[in-house]
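**Student:** I would like to see how this sequence folds:
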Amino acid sequence: MCALHLSRSHPGESRSSNHAHAARPRDIENGGQDDQKDADANLSTLESHGSHVWRPNPADPGVQHIRAADFFATTFQDAEEALEELLPLSLQFVRCADEYRFGELATESAPSDLLGQQAILAKSIDNLQGLMGNLRENFPHMGDADARYSSFVLRAKFCQIWIATALEKDEMQFDAWMDTFREMIIHTETLGRTIQRQKRSRIGPEIRFEIGFIPLAYFILMKCRDRSIRLKALRLITEYGTSRESFWEKEKMVTVGTRIIEIENKVKLNGGDQILSLSAPGHLPSVEDRIWDTTFNPKRIIAGEYNGEMVTGAPMGFIMRNNDGRWYVRHEFIALGAL
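**Tutor:** Here you go, the predicted model:
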């Protein structure tokens, strides 16, 4: 069983990130016994010290359940800290769900415990967004705090979509979230402008984000089929993204994001967000055009010719499905800079 873990510190102790890892496929195959022991230990900790968000269900010790009455936020910091707890749990859940979406277990139905975890996380993020909305109404004049609010909304919406779609086996499901993507783009631009202003001024404390700017904008580009929204996301990465955020390299993400838009939406871009040619006006990618995921090996950087000039780059794979539903990889050479 792929269980969610959450450790909390004693009252008065400093908080630290506890990013437990999800069960790997082999853990699932052997019943996840090691993960289950860890989960039971963490649940005992929860029971002893309490939690604003979670409580164990004695009937099912492998799953943590929401206790809405304890889920509170009286300040933005409270809400942000609660979201910090939900983010790693969401990551764990999605990693487990991937096996049932298009991994080795794709032909099997998701187990009840995984469905239970999905319901728990969905309820949690909905409750938290409602609380944050109330805080926003009570404190409408936020000034420079708008970036913090935008960061919160972006990460919360990111989790909400991720959780809701993690077990779906159809990429077209993301069309149902089009309005949410539009809202996310607005907050992405607010956040980007703040990051740019901080770079220029270097005055005051820098706002740091648990999920960086580029991953959030790239998620919108990758999952939203609407061409105009995707082009805005690409522009925001280009304009506001830093050269490197953890293992997210701006140049690589812009290059890969450009090819995703070109392949799916059947357009030719100018290396930015401007369309040079358009083969299907108003085109939304078909099931066969949809890119589910990408593969890239940064260690395989090679030199090659691209558009008449010698460049560095690497082999890139775009994971897609053909007309009969079979998976295949579309291989391309991705240029990452001139020699």
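**Student:** Going by C-alpha atoms from here, please, whenever you check contacts or count neighbours.
**Tutor:** OK.
**Student:** For the one helix or strand Arg200 maps to, name the packing helices and strands.
**Tutor:** Applying DSSP states H and E as the criterion places Arg200 in helix 178-201. Secondary-structure packing of helix 178-201 (3 or more Cα pairs under 8 Å, 6 or more residues apart in numbering; DSSP states H and E): helix 146-165, helix 213-223, helix 227-240.
**Student:** which parts of that helix are buried?
**Tutor:** Of the residues in helix 178-201, 178, 180-182, 184-185, 187-195 count as buried by neighbour count, 16 or more other Cα atoms under 10 Å.
**Student:** Ok, stretch 268-288 next?
**Tutor:** Neighbour counts using 16+ other Cα under 10 Å place 268-269, 273, 284-285, 287 of stretch 268-288 among the buried residues.
**Student:** Which members of those are the farthest-apart pair?
**Tutor:** The distance between the two most remote of the buried residues of stretch 268-288 (Cα to Cα) is 23.6 Å, for Asp273 and Val287.
**Student:** Quick one: residues contacting the closest residue to Met178 other than its chain neighbours.
**Tutor:** Spatial nearest neighbour of Met178, excluding adjacent residues (Cα to Cα, 6 or more residues apart in numbering): Cys224 at 6.9 Å. Residues in contact with Cys224, defined by Cα atoms under 8 Å, 6 or more residues apart in numbering, are 174-175, 178, 181, 230.
**Student:** cool, and Ile161?
**Tutor:** Trp177.
**Student:** can you map out the strands along this structure?
**Tutor:** Along the chain, counting by DSSP state E, strands occupy 54-56, 64-66, 244-245, 248-249, 267-269, 275-278, 293-296, 302-306, 309-321, 327-338.
**Student:** Quick one: residues in contact with the third one.
**Tutor:** Okay, so that is strand 244-245. Under the contact criterion Cα under 8 Å, 6+ apart, strand 244-245 has outside partners 212, 214, 250.
**Student:** To compare with the earlier structure, here is another sequence to fold:
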Amino acid sequence: MQVKCDEGRPHCNRCTSTGRKCDGYTTSKSDWWLVWRRPRHLTRGVGGAAESRALQFFCEIAGPFLPGASDPYFWTQLVMQFSSFELVVQHSVIAISALYEQCQTEARPGTGSSDNTLALRHYNAAVAKLKAMENPSLVLLVCILFICIEFLQSNREAAIRHCKHGIAILESSVSTPVWAKEHLKPVFRRLSVFAYFFGSGNAEFPRLVAPDDPIPASFSNFSEARAMMDDIFSRAVRLMRYGEPYRLGHLRHADVPIGLLEEQEKLYRRLDQWQILFADLDGRLTSQNMPATHRLDLGEEYIKSILRLGLSISCEISRILSNTAFSVDETSYDAYLCNFRRVIEQFTSFGAITLDKARTAKRCPKFIFETGFTPMLFCVATKCRDLSIRLAALPLMKLLGVHRENLWEADTAYAVARRVIEIEHAVILNELGQPLGPPLYPGQPPDEMRVRKAWTESEELIHADKFGQRPSGKLVRFYMRTPENTIYHRTEFLTTGGGDKASESSSPLTAPDDCLEVWNRSYEANMQA
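**Tutor:** This next block holds a predicted model:
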């Protein structure tokens, strides 16, 4: 696999970070436009001052933050390059930029309470231009931008429809350009996962893109390791959801189809192979680039530590999900106590570094496009029945979670996880997530006390409580079983209006304090110059 040069001088970071010789781009006539230097000022516009400001804001603020801890190349380079000569992309970027800035300044991002006229006008313009577009690869790129727009507006079903449409195009394309395979296909592979969490029924689940990619002899860099892990994690979550009728539904006592069992066996093998390859890569890169004692250092190594952490924890969670996909009893998770403990130990070590870093960087993004750490910690808090481990996961959700990670909302995830712990251990937790008194089940609770599934309604409601207060929140259905082995659900209203609390978290993705205000002053000064 060729490593793409990022044009740094005298040698690019992409190549040198992997220990390879810098080969640079091999530029053909058809892909000359991929050789690009990040612009500081965009010259072509589709409107007036508001549009120019939105494009500049995306270039300098929104674009770099959208990928979270992932490789920013798609947002900071590929999207920006296309926006300079494809109006449909530029319209989409303006819409994203306007919604992102609104999200950063709202007390409750995603509520749609602010004026978003600029965003909607350009989103509609992009949709109109997309209808006449015949280039499948460009349609795929714009599809990702549309998904981002729907994420920012918390439109769950619309985002899922765009995701299904994009994956259908990928599957039906006879030939996909190299650049699309390298930069768009991985994004859709990761996007397919959120439909498994937020889609209502198997019909909502897009098929996986190229599920049988060959296993390499070795990993050359973290990107290759992530490509394989993205595939594994997506398949593990998909298997978990397709196993739901056999765990919770009308097929609980039926035999699991041989095809699903074979897929489970394939995942076992791929996870084992991935761990071997990743351990080899981690050892090589660690010995080449830094001493073991500095593996969680700040700066560039801090970013690498985020990537390493995400991959390692994705492996642990994938193993748990795939192994329990068809288990009728929730007690099956008890066999993976060591896996859960390793996840929390890694998060705790990383959290200490993040907290120290956050002392000088108080503002963090309120939205990222990629999935961050929230769902991983949510899995630990809701599926590990060791009380000490799950109580350790709760504060880490506040510390390491971004307010919104695509459709994952940190406030909602925290509220649901906290309530699951209270239900299962028959205990009341205080504001810090600690027991107010001794739990009825201090050890692992019996199976009939365990929550099989928690389904959160997407609509935010206002609920009048007995004290006359009107907090915002969501309805959550908790699925459990009776002692007679019958599945039932209980519905509760959970308060999720913790916007202020979320802003106090110390996300691993931090920006200088008051960065938005500083950027505004800088932009205005440049316009007056």
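**Student:** quick one: buried residues of stretch 393-403 of the second structure?
**Tutor:** Using 16+ other Cα under 10 Å as the test for burial, stretch 393-403 of the second structure gives 393-403.
**Student:** Can you tell me which of those lies closest to Ser287 of the second structure?
**Tutor:** Ser287 of the second structure lies nearest to Leu400 out of those, by Cα to Cα, at 27.7 Å.
**Student:** Alignment lookup: that closest one to the first structure.
**Tutor:** In the first structure, Leu400 of the second structure lines up with Tyr240, judged by TM-score structural alignment.
**Student:** Report the separation between its match and Lys157 of the first structure.
**Tutor:** Noted for Tyr240 of the first structure: a distance of 20 Å to Lys157 of the first structure, by Cα to Cα, to the nearest Å.
**Student:** what do you get for Phe333 of the first structure?
**Tutor:** In terms of Cα to Cα, Phe333 of the first structure sits 33 Å off from Lys157 of the first structure.
**Student:** And the two? Which one has more around it.
**Tutor:** Applying other Cα atoms under 10 Å to Phe333 of the first structure and Lys157 shows that Lys157 carries more neighbours, namely 21 against 15.
**Student:** Please pull up the equivalent of Leu109 of the first structure in the second structure.
**Tutor:** Residue 109 of the first structure: Ser, not Leu. In the second structure, Ser109 of the first structure lines up with Asp255, judged by TM-score structural alignment.
**Student:** Tell me which residue of the second structure lines up with Leu336 of the first structure.
**Tutor:** In the second structure, Leu336 of the first structure lands on Thr496 (TM-score structural alignment).
**Student:** Does Ile334 of the first structure touch Phe318 like I think?
**Tutor:** No: counting by Cα atoms under 8 Å, Ile334 of the first structure sits too far from Phe318 to count as a contact (11.2 Å).
**Student:** OK, contacts around the residue nearest to Asp273 of the first structure when sequence neighbours are not counted?
**Tutor:** For Asp273 of the first structure, ignoring the flanking residues on the chain, the nearest one in space by Cα to Cα, 6+ apart is Leu231 at 5.4 Å. Counting by Cα under 8 Å, 6+ apart, Leu231 of the first structure touches 221, 261, 273.
**Student:** Of the residues you listed, which is the nearest to Ala280 of the first structure?
**Tutor:** Nearest to Ala280 of the first structure among the contacts of Leu231 of the first structure is Ile261, at 12.4 Å by Cα to Cα.
**Student:** Tell me which residues touch Asp334 of the second structure, please.
**Tutor:** 384-385.
**Student:** who are the neighbours in contact with the counterpart of Glu182 of the second structure in the first structure?
**Tutor:** Taking TM-score structural alignment, the alignment pairs Glu182 of the second structure with Ser14 from the first structure. For Ser14 of the first structure, the contact set (Cα under 8 Å, 6+ apart) is empty.
**Student:** gap between Ser14 of the first structure and Ser7 of the first structure?
**Tutor:** Going from Ser14 of the first structure to Ser7 of the first structure by Cα to Cα gives 13 Å.
**Student:** Kindly name the residues of the second structure that line up with stretch 118-133 of the first structure.
**Tutor:** Mapping stretch 118-133 of the first structure onto the second structure (TM-score structural alignment) gives residues 264-279.
**Student:** And for the matching stretch, what's in contact with it?
**Tutor:** Applying Cα under 8 Å, 6+ apart, the contact partners of stretch 264-279 of the second structure are 217-219, 225, 228-229, 232, 235-236, 239, 315, 319, 322-323.
**Student:** at 6 Å instead, please
**Tutor:** Here stretch 264-279 of the second structure makes contact (Cα atoms under 6 Å, 6 or more residues apart in numbering) with Ser218.
**Student:** List the superposition-based mean deviation of that stretch with respect to the first structure.
**Tutor:** For stretch 264-279 of the second structure, the mean deviation from the first structure after alignment is 1.0 Å (mean Cα distance after the TM-score superposition for the first structure).
**Student:** on that earlier part again, can you find the partner of the residue nearest to Asp273 of the first structure in the second structure?
**Tutor:** For Leu231 of the first structure, the residue aligned by TM-score structural alignment is Leu391.
**Student:** separation between that match and Cys143 of the second structure?
**Tutor:** For Leu391 of the second structure, the distance to Cys143 of the second structure (Cα to Cα) stands at 39 Å.
**Student:** Looking at the first structure, which residue reaches furthest from the middle?
**Tutor:** Ranked by distance from the centre of the first structure (Cα atoms, centre = their mean), the top residue is Gly308, with 36.3 Å.
**Student:** any idea how far it lies from Lys299 of the first structure?
**Tutor:** 24 Å.
**Student:** got it, and Glu249 of the first structure?
**Tutor:** 14 Å.
**Student:** tell me which residues in stretch 215-229 of the second structure are buried?
**Tutor:** Buried positions in stretch 215-229 of the second structure, judged by neighbour count with 16+ other Cα under 10 Å: 219-222, 225-229.
**Student:** Just send the residues you listed back as TSV, with distance to Val79 of the second structure too.
**Tutor:** Formatted as TSV, these follow (distance: Cα to Cα, whole Å):
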residue	distance to Val79 of the second structure
Phe219	27
Ser220	26
Asn221	23
Phe222	22
Ala225	24
Arg226	21
Ala227	20
Met228	24
Met229	24
